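**Student:** Sequence below, structure please.
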Amino acid sequence: MDTATASLGSIVIRPDDLSHPAIHALLDEHLRNMFETSPPESVHALDLQRLRSPEISFWSAWDGDLLLGCGALKALDAAHGEIKSMRTPSALRRRGAGRALLAHIIDVAVARGYRRLSLETGSMAAFDPARRLYESFGFSYCGPFGAYVDDPHSVFMTKELPPR
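**Tutor:** The predicted structure is shown next:
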């Protein structure tokens, strides 16, 4: 599943090597927005170089030549993964790409045998749509995990996964 392409309607999700200029632009938008909405010490978004780490798998969602979004899965250990870099371009939201990417990442995590999938997102109102999306997939609020610490600008969520 990590190397497979998935489709949902006209949305095609595929593994991404982070080389396409559209991905660079989307990740630049993501980082810019994170620094606009959160204090620097509370920004946990990864830049292009850090997304190329071996423990991270990265996917992009396309409709033809139009980039609709991206998302990543970081291996924390053999049973726990973290969702990273979930983003849809501001101008292309509400097309189902975020939902499709999240479903794909969950499927990959289950296929890998992860027992838990977690994430960090912002606590401010700008992150309400993201939190609602995660809630709709069964994520619940939890405390910090991994190297994270309590932070009033961060919200932590987790989901127990079924055995494969």
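**Student:** C-alpha from now on. contacts and neighbour counts both.
**Tutor:** OK.
**Student:** and for stretch 57-77, what are the contacting residues?
**Tutor:** 2, 10-18, 22-23, 26, 51, 55-56, 81-89, 92-93, 97-98, 101-102, 105, 109, 146 (CA atoms under 8 Å, 6 or more residues apart in numbering).
**Student:** Following up with a second sequence; could you model it the same way so I can compare the two?
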Amino acid sequence: MRITVADPAVPDVVALLSEHLADMHATSPAESVHALDVERLRAPHVTFLAARDDAGDLMGVGALAELGDGHAEVKSMRTAHAHRGAGVAAAVLDSLVDAARARGCTRVSLETGTDAYFSAAHRLYERAGFVECGPFAGYGEDPHSRFYTREL
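**Tutor:** Below you'll find the predicted structure:
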């Protein structure tokens, strides 16, 4: 698996992100969906990573948005169905944390859903050392959102 900085506007990534957004809207009310679309993932303060196998097939993606004051946020984590259970999400998350560290961040946070659909994500974040926290960076209390943070 190779994890590199990538353009979220390439066709296979767009398809995976479209699937991601569709699932987020299927599991949470629209006002509780905070996933970024392709254009917002191309913003200068966002680092977008793609994991690909040796054949170049897309395995998964993730992004890191710098919030300022040494704080960054994990965004748009998604593993392609064919690669679930193979450690892709953990590897992408580790790469995002490494990217945050390289940028001098001292804290990484994230928002995810509360539905049972998100239980695998909750386990992933907890295994990676993230702990539940309150809303951050303009988020508000929301019964459909769960917040995590990790000091670096």
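**Student:** Kindly provide the TM-score of these chains.
**Tutor:** Taking TM-score structural alignment, normalised by the length of the second structure as the basis, the two superposed chains have a TM-score of 0.97; 151 aligned residues with a CA RMSD of 0.8 Å.
**Student:** So which of the contacts of stretch 57-77 of the first structure belong to helices?
**Tutor:** Using DSSP state H, 22-23, 26, 51, 97-98, 101-102, 105, 109 are the members of the contacts of stretch 57-77 of the first structure that sit in helices.
**Student:** in the second structure, which spans are strands?
**Tutor:** 2-5, 46-52, 58-68, 71-79, 107-113, 131-133, 145-151 (DSSP state E).
**Student:** The last one vs the first structure - mean distance after superposition?
**Tutor:** In this overlay with the first structure, the average offset of strand 145-151 of the second structure from its partner residues is 0.2 Å by mean CA distance after the TM-score superposition for the first structure.
**Student:** what span of the first structure lines up against that strand?
**Tutor:** Against the first structure, the aligned range for strand 145-151 of the second structure is residues 154-160 (TM-score structural alignment).
**Student:** ditto for stretch 13-32 of the second structure
**Tutor:** With TM-score structural alignment as the criterion, stretch 13-32 of the second structure aligns to 23-42.
**Student:** which residues are contacting the matching stretch?
**Tutor:** With CA under 8 Å, 6+ apart, stretch 23-42 of the first structure has contacts from 18, 43, 45-48, 60, 67, 69-70, 85, 87-89, 122, 124, 126, 151, 153-154.
**Student:** Separate out the buried members of those.
**Tutor:** 18, 43, 45, 60, 67, 69-70, 85, 87-89, 122, 154 (16 or more other CA atoms under 10 Å).
**Student:** and Leu124 of the second structure, how many neighbours does it have?
**Tutor:** For Leu124 of the second structure, the neighbour count with other CA atoms under 10 Å is 16.
**Student:** hang on, it packs against Val92?
**Tutor:** No. At 11.1 Å, Leu124 of the second structure does not count as touching Val92 under the criterion of CA atoms under 8 Å.
**Student:** and Arg131 of the first structure, what is it in contact with?
**Tutor:** Thr121.
**Student:** nope, His80 of the first structure is what I meant
**Tutor:** His80 of the first structure sits in contact with 114-118, where contact means CA under 8 Å, 6+ apart.
**Student:** Could you do Lys75 of the second structure as well?
**Tutor:** Going by CA under 8 Å, 6+ apart, Lys75 of the second structure touches 35-36, 62-65, 110-111.
**Student:** likewise Met77 of the second structure?
**Tutor:** By CA under 8 Å, 6+ apart, the neighbours of Met77 of the second structure are 60-63, 89, 93.
**Student:** let's see 6 Å
**Tutor:** With contacts defined as CA atoms under 6 Å, 6 or more residues apart in numbering, Met77 of the second structure is in contact with 61-62.
**Student:** for the first structure, which residue is closest to the average position?
**Tutor:** Geometric centre of the first structure, nearest residue: Met86, 3.0 Å, by CA atoms, centre = their mean.
**Student:** Tell me which residue of the second structure matches up with Pro129 of the first structure.
**Tutor:** Pro129 of the first structure maps onto Ala120 in the second structure, by TM-score structural alignment.
**Student:** Please spell out which residues along the match of strand 145-151 of the second structure are buried.
**Tutor:** 154-159.
**Student:** distance between it and the chain's centre?
**Tutor:** 12 Å (CA atoms, centre = their mean, to the nearest Å).
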